[in-house]
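**Student:** This is a predicted model, with the sequence first.
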Amino acid sequence: MPLGPSNSSNGQTPATQQLSSVGNPRFNVIVVGVAASLICLIGLRQFSDIIAPLFLAINLMITAYPLHSWLVRKGAPSWLSAMVVSLTVFAVLIAMVAGLVWSVTEMIGILPQYADEFNALYRQIEQFAVNTLNFDGAAMSKMLASLDPTRFIGAATSVLSASSSLLALIGVILAAIVFMAMDTPGLERRMVLLNENRSRIAAGIGNFAHGVRRYWLVTTVFGLIVAVFDAVALAIMGVPLVVVWGIFSFLTNYIPNIGFVIGLIPPTVVALFANGWQSAVLVILLYSVLNFVIQTIIQPRFAGESVGVTPTVSFASLLLWASVLGGMGTLLALPMTLLVKSLIIDLDPRARWINALIASDSKDAEPPDEYQPGDDD
């Protein structure tokens, strides 16, 4: 005879009733996960001036690490190979910053040379709008006045005026590279120990390192290809400063999705002033075709699974990390997404289902073959 009320009629045990009384556990986990993610993003934004350059330094050292391994295999002392790697990264970083500063400086210098062409274009647009489209002359003049080229010069000059913050940023990156170079000789041993104790975490870090290395190398190679084609085509069309536009196109290629648009605007403006609107339209068509063929069709075939997310997620990550990390977030958007994917989503077999929504390959949603429900590290 039962000693108390029984719940066997509805098939619920006392433990199930207690769990139900505090709400849906899956919903609670989702709410806690979203709240934790927001807190992490707010923290990253608060310390973005430190985190962004440190993460860029980590990316650079990961990309250059195969050089260290190759030198060690050839018999070089570990400390010497680490020094060579750090100096190589220094040289690449300084060259890219110098190229960016030089490109912006050349843009600032050439715009005043086309003041007469700009004034003529200004009058043509105003006459067409007033005489053909019947726009109000005063309103049209006021709107066109906002397109004064001195405004563009001022905007470009403001980029250079921020050189002190740029130097501080570079200083943080260089200092981080120095200390990472000191840690490089013992890195392999540390990864072996990590693999012995937390094999899944070690695998996640290895996947991230492989993916981010492949991403930067492929982006660099195809950025060079696009820059060469751009420079050659602009030279054939007679657009001034083809070397500047080639370098600028190469550097903006590191910004996913919208980088080619940023690299397109300056040569289009110069082509408009120097050779007319037909040349400007041709530049737009040229850049669009090259970007579509090389970066949209060919490059993903070589990039493979370097990041492994869909184009929509790639664009969303650009917006997210730009808002969190500022300007450097546009550069680090895909590596940051790869870090989250490798160490949070791919690492936990129970979370790999998210890859069905974000991964470029649906197979990433499948748990590892050796995984059994209830397994943990």
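**Tutor:** Yep, that arrived.
**Student:** C-alpha from now on. contacts and neighbour counts both.
**Tutor:** Fine.
**Student:** what about Gln113, how many neighbours?
**Tutor:** Per other C-alpha atoms under 10 Å, the neighbour tally for Gln113 reads 12.
**Student:** That one and Met107, how far apart?
**Tutor:** For Gln113, the distance to Met107 under the criterion C-alpha to C-alpha, to the nearest Å works out to 11 Å.
**Student:** any idea how far Asn253 is from Val221?
**Tutor:** Applying C-alpha to C-alpha, one obtains 10 Å for the distance of Asn253 from Val221.
**Student:** Check it against this one:
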Amino acid sequence: MKTAGNLPPPARIAMIAAAVVIVLAGIRAATPILAPLLVAIFFAMITAPLMKWLTRRGAPPVIAAAAVVAGLIGLFAAAVAFLGVAFAGFIRSLPQYRESLLEQMTVLADYGIDIGSFTIWDYIDQGFLIQQVAGIARGVGNIAIDVFLIFVGMGFLLLEAPRLAGALERYIGADTSLYRHLAQSGSFLIDYVLVRTKVNLITGVGTGLFLAVLGVDFAVLWGFIAFILSYVPYIGLVIAAIPPTLLALIEFGPAGAATVIVVISLIDSAAENLVLPRMAGRELNLSPFVVLFSVVFWGFILGAVGVFLAIPLTIAVKLFLESWEETRWMGELIGNSSAEE
């Protein structure tokens, strides 16, 4: 009877591929449970240094964990409140934008296109629209439950971190490459979040300032959305640029929309291709193809959570593969070889 080690290479590859497919299918099926857990682990890892800082200054672990979680909840609540107020103002301005859009569309009359009798409600199924609103309301309720689970899980993880680290050291061994990579992964992820946040600040502030100078309404809102969505490399800022581009089209015509597209594309290119490689260390550099593929792949597996955590998850996979000599070449393939030269 042949063992796995005695099988020919094609058979071993097929077995490994089948095992990977089964594991990924299981992860996708368990996404409703795994997604909040992964977010809680991610937040616990990046806030662990603050937890240690508080405990070293005499704060009891329970108080320190509660303070960290409360601070994160405050930031989250402030962001939600800002978005709520800003979007409310935007919605109140929609009638004004409708009139401006109709004025812009009158230029089509010069080409023999009559839009005088055009009414958007003629092309919208209002029953379908009501169903979508109800679905969004249900989704908000589910998100609230997930957010509650994330913050509770994050608090417990912060409290349990020292015990978990000690257990890993005892059972895996402090001298093994796997333990060293696991120990380094926390600092790498913290470095990534810091670098990504700095780059996003440049992108968000640059986008907001440009839109404000151009005179596009709600420039601060679009800059903030650009800051948030830039955590999704390349794709996020493209999505964030759609609303201000449409507003520029309504307010300033095609020339204004084209200007917004060009300038935001330049800001994105400079941030991703010039600023990020200089600020990120070699360990955090990934192939551009791997970055795009990871966003699509983890988004397919984990949904929206996978889109935002695509790069941290890919970095974790890269470090995991580099823990063994047999798979180290795969980890090197994921990395950006140009950063090592």
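**Tutor:** Good, I have the coordinates. Fair warning: this is a prediction, and the values are worked out from it, not measured in the lab.
**Student:** Kindly provide the TM-score of these chains.
**Tutor:** Aligned and superposed, the two chains score 0.85 in TM-score terms (TM-score structural alignment, normalised by the length of the second structure); 334 aligned residues with a C-alpha RMSD of 3.4 Å.
**Student:** between Asn253 and Val221 of the first structure, who's got more neighbours?
**Tutor:** The residue with more neighbours, out of Asn253 of the first structure and Val221, is Asn253; 26 against 13, by other C-alpha under 10 Å.
**Student:** Skip the chain neighbours and tell me the closest residue to the aligned partner of Leu338 of the first structure in the second structure.
**Tutor:** Taking TM-score structural alignment as the criterion, the aligned counterpart of Leu338 of the first structure in the second structure is Ile315. Of all residues not flanking Ile315 of the second structure in the chain, Leu284 sits nearest, at 7.2 Å (C-alpha to C-alpha, 6 or more residues apart in numbering).
**Student:** before we move on, back to that, okay, now the match of Leu338 of the first structure: neighbour count?
**Tutor:** 22.
**Student:** what's the spacing between the helix or strand it falls within and its chain's center?
**Tutor:** In this structure, Ile315 of the second structure sits in helix 310-321 according to DSSP states H and E. Its chain's average C-alpha position is 15 Å from that of helix 310-321 of the second structure, according to C-alpha atoms, centre = their mean, to the nearest Å.
**Student:** what's the answer for stretch 66-83 of the first structure, then?
**Tutor:** For stretch 66-83 of the first structure, the distance between its averaged C-alpha position and the chain's averaged C-alpha position is 29 Å (C-alpha atoms, centre = their mean).
**Student:** which residues in the second structure does it match up with?
**Tutor:** When stretch 66-83 of the first structure is compared against the second structure (TM-score structural alignment), it corresponds to residues 49-66.
**Student:** Kindly report the same for stretch 200-220 of the first structure.
**Tutor:** Applying TM-score structural alignment, one finds that stretch 200-220 of the first structure aligns to the residue range 177-197 of the second structure.
**Student:** mean offset of the matching stretch relative to the first structure (after superposition)
**Tutor:** Aligned to the first structure and superposed, stretch 177-197 of the second structure gives a mean residue distance of 1.7 Å (mean C-alpha distance after the TM-score superposition for the first structure).
**Student:** And the aligned partner of Ala29 of the second structure in the first structure, how far from Leu251 of the first structure?
**Tutor:** Across the two structures, Ala29 of the second structure finds its equivalent in Gln46 of the first structure, going by TM-score structural alignment. Distance from Gln46 of the first structure to Leu251 of the first structure, counting by C-alpha to C-alpha: 27 Å.
**Student:** okay, these two: which has more neighbours?
**Tutor:** When neighbours are counted by other C-alpha under 10 Å, Leu251 comes out ahead of the other of Gln46 of the first structure and Leu251, with 22 against 13.
**Student:** if we can go back for a sec, what comes up buried for the helix holding Ile315 of the second structure?
**Tutor:** Burial within helix 310-321 of the second structure, assessed by neighbour count using 16 or more other C-alpha atoms under 10 Å, is assigned to 310-316, 318-321.
**Student:** Please name every helix or strand in contact with it.
**Tutor:** Contact here means 3 or more C-alpha pairs under 8 Å, 6 or more residues apart in numbering; DSSP states H and E; on that basis helix 310-321 of the second structure packs against helix 177-214, helix 288-302, helix 328-334.
**Student:** got the angle between that helix and helix 177-214?
**Tutor:** Note on geometry: by axes from the mean of the first three to the mean of the last three C-alpha atoms, to 10 degrees, helix 310-321 of the second structure and helix 177-214 are set 160 degrees apart in direction.
**Student:** and Leu251 of the first structure, what pairs with it in the second structure?
**Tutor:** Matched to the second structure by TM-score structural alignment, Leu251 of the first structure sits across from Ile228.
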